[in-house]
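A.B. asks: Build me a model:
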Amino acid sequence: FGSGHIDPNKANDPGLVYDITNDEYDAFSCGVGSPDVSQARCDELVVNGLSLEPADLNQPSISVSRLTSARTVTRRVTNVTDTAETYSAEIVLPSGIGVQVSPSSLTVGAGQTAEYDVTLTYLSGPLDIYRFGSLTWVSEDHAVRSVLSVQPLSISAPGEVFSFGGSGSVTFPVDFGYTGSYSPGVHGLQLPLVLDGFVDEDPNKSFSFRTTNGVTAHLIDVPAGQAFLRFATFDELTDGDDDLDMFVYYCPDGINCSKIGQSGEATSREQVDILLPGEGTYVVFIHGFETDNVAGGPGSFYTLLGWSFGLQDDQGNMTATGPTFVTAGTTQDVTVDWSGLAPDTIYLGGISHNTPEGLVSITVINIGN
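C.D. replies: Below is the predicted model:
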């Protein structure tokens, strides 16, 4: 239920609201990696001063999922009453997290808008788990509450790094929230599994696990000990202007299956990622949501690519160098070098981030050539 049941009477007179624009929603979608707009539009939003950081979306809830030292987020509120009001900030602290609100008091005229900053600082307690609190703006007649959701991390690293070339080097920053030893592990680089297929257009435009109408299935066995698994299709690897979707099921015993991922973008550029996949059979369904015509009627030829790399899987074509000891609140660089890659394909691998507690996260390394 989130923050609780809706109270219609209070919702009719909230005091303050968190206004938001379509541009801000677009910027949010760019920041979470599933943009509703083009990359050029994402770049334009940044030039226009909008943040792509998901935590900066102007909504009442304040959530920071990757805190390694301190982070400040900004919110703006609009007074929707017909009189000016003065609000004071009341805070319920998340365990082990410092919260500073600036200003701590807001006077907002009727129909006017005010901004405030919230700075969240990790102080103590276990890392890599969420803590919760609240911020409530209280006036004589209204109380406007926001949930605070904070996850202090031991390591915050990019989810994926892209580069190009048969040999090369790339460097990326890693933020550290602990003090101690650190080691970057190498996994891959691996060539893709390449599966060609054809799918009819589904006239009903509705995927079902139990039908072959507009659906083509690929059964793929994944060995034990894998760190990462990806299935992907690309617009340029279909025969035309098609909208193909992807549904992925895990069938560990080959009989009982459960859906573990799907991708339904407006094109045929689909991707499903699985971290630490289980051993067994995976079924990748390609759904012909909308296709152009080929000989015999609507349908599409396509190529499905699949990659996996193991927890113990150094292929000898990539190295990683980074710090061996880190300090909380600092940022250090990790450098990845690769060589000997074949042309006209995409290699995938990973750099694992390891603390004294073990593997914390993986940065996927994506090298086109």
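A.B. asks: only C-alpha atoms for contact and neighbour calcs from this point on.
C.D. replies: Noted.
A.B. asks: what packs against whichever helix or strand residue 306 is part of?
C.D. replies: Assessed by DSSP states H and E, residue 306 sits inside strand 297-310. Helices and strands touching strand 297-310, by 3 or more Cα pairs under 8 Å, 6 or more residues apart in numbering; DSSP states H and E, are strand 183-190, strand 193-200, strand 226-233, strand 293-294, strand 346-355.
A.B. asks: One more, please, to line up against the first structure:
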Amino acid sequence: QTVTRRVTNVGSTAATYTSTVTGMSGVGVTVTPSSLTMAPGASQTFTVRFEMNSSATYDVYTSGHLTWSDGQHSVRSPLVVKPVAIAAPSEVSGNGSPQSYEITFGYTGPFSMSTRGLLAATQTPGTVSDDPTNTFVVGGPGVTAHSIVIPAGTTYARFALYDDQIPAGNDLDLYIYNSDGEEVGASASGTSQEIVSLKSPAAGTYTAYVHGWQTLGSGTTSYILYTWGLGSTAAGNMTATGPASAVTGASGTINLAFSGLAAGTRYLGAVDYSNGSATIGSTIVYQKTP
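C.D. replies: The predicted structure is shown next:
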């Protein structure tokens, strides 16, 4: 990865500053140009390129410093990066038509993909009244509860409310509790568009609480609670194609295609990335068909 920065000579005389880098275990750092000669008040840009080496530890932050010095004055900037085997979007969305997105590799070697889903959402309709206190409390006013069973082997679970399924002007929130009565996720935005996702959740009966932070009209409003539970297998309705190998610093295009999706349905799935021996990342795939 390369970043660009700008510096200014705030001194009263021309000066030549030379760069040095300390720290940054497992990551090579190249500063271009490595020295800058600037007149008083002048500014110049430089680039800093980070490239992992064989001693890098993935998904662990490493730190160091970049220092510019003219022999009398020094300016030091902190450097912090987290090496990753692959940089990919955490989620992509679409309408069931073919789509593509870019990834960037942090290693050189084999590369392959597999898919989970797509699965259609389970839809649970409900109604909730207004909470005059605007404070969520389990069992309190303006709260409707739904029991959701998450089976063993679930790799990813999602609970969601969508604005387009709730009358305009309402503000609903969503809270998720596990079978031990512990809150494991919440979404409380300024609208009714609320999403809570759980990665590799423990099996059990979860409770989704819909909170009527503000409801209009009669004081109650209707909604649809959408839930998904991805396992480890593909459903045969999504294919992912892309590069057959990885090169450090190189980008690749992932192409998604879908088949057999029902109209007017929300689907969820995932694309998993492998270096041939382990899963190195995933991208969640959300599709809402017209």
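A.B. asks: Give me the contact list for the strand holding residue 306 of the first structure.
C.D. replies: 187-201, 225-234, 237-240, 242, 288, 291-294, 348-350 (Cα atoms under 8 Å, 6 or more residues apart in numbering).
A.B. asks: again, only using 7 Å
C.D. replies: Applying Cα atoms under 7 Å, 6 or more residues apart in numbering, the external contacts of strand 297-310 of the first structure come out as 187-188, 190-201, 225-233, 237-239, 242, 291-293, 348-349.
A.B. asks: ditto for stretch 275-286 of the first structure
C.D. replies: 215-224, 226-229, 244-254.
A.B. asks: Can you check which part of the second structure that stretch sits on?
C.D. replies: Per the alignment by TM-score structural alignment, stretch 275-286 of the first structure matches residues 199-210 in the second structure.
A.B. asks: Pull out the buried positions in that stretch.
C.D. replies: 201-202, 205-210 (16 or more other Cα atoms under 10 Å).
A.B. asks: hmm, which two among these are most spread apart?
C.D. replies: For these, the farthest-apart pair by Cα to Cα is 202 and 210; their separation is 21.5 Å.
A.B. asks: ok, now which ones touch the residue in the first structure sticking out farthest from the centre?
C.D. replies: The outermost residue of the first structure relative to its centre, with distances by Cα atoms, centre = their mean, is residue 83 at 41.2 Å. Listed by Cα under 7 Å, 6+ apart, the contact set of residue 83 of the first structure reads 109-110.
A.B. asks: Repeat that for the one 5 residues further on.
C.D. replies: Residues near residue 88 of the first structure by Cα under 7 Å, 6+ apart: 104-106, 137-139.
A.B. asks: In which helix or strand does it reside?
C.D. replies: Taking DSSP H and E as the definition, one finds residue 88 of the first structure inside strand 85-92.
A.B. asks: Equivalent analysis for residue 68 of the second structure, please.
C.D. replies: Using DSSP H and E, residue 68 of the second structure sits within strand 62-69.
A.B. asks: How about residue 253 of the second structure: what's its closest non-neighbour residue?
C.D. replies: The shortest distance from residue 253 of the second structure to any non-neighbouring residue, by Cα to Cα, 6 or more residues apart in numbering, is to residue 102 (4.7 Å).
A.B. asks: just to revisit the earlier point, among the helices and strands packed on strand 297-310 of the first structure, show me which one is buried the most.
C.D. replies: Comparing these by mean neighbour count (mean count of other Cα atoms under 10 Å), strand 183-190 ranks first with a mean of 24.
A.B. asks: for residue 164 of the second structure, helix, strand, or coil?
C.D. replies: Classification of residue 164 of the second structure by DSSP: H, G, I helix; E, B strand; the rest coil places it in helix.
A.B. asks: To what extent is the alignment partner in the first structure of it buried, counted in neighbours?
C.D. replies: By TM-score structural alignment, residue 164 of the second structure lines up with residue 236 in the first structure. Residue 236 of the first structure has 12 neighbours, counted by other Cα atoms under 10 Å.
A.B. asks: Mind putting the buried residues of stretch 199-210 of the second structure into CSV with distance to residue 79 of the second structure and secondary structure?
C.D. replies: Listed next are those as CSV, based on distance: Cα to Cα, whole Å; DSSP: H, G, I helix; E, B strand; the rest coil:
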residue, distance to residue 79 of the second structure, secondary structure
201, 35, coil
202, 37, coil
205, 44, strand
206, 42, strand
207, 43, strand
208, 42, strand
209, 42, strand
210, 43, strand
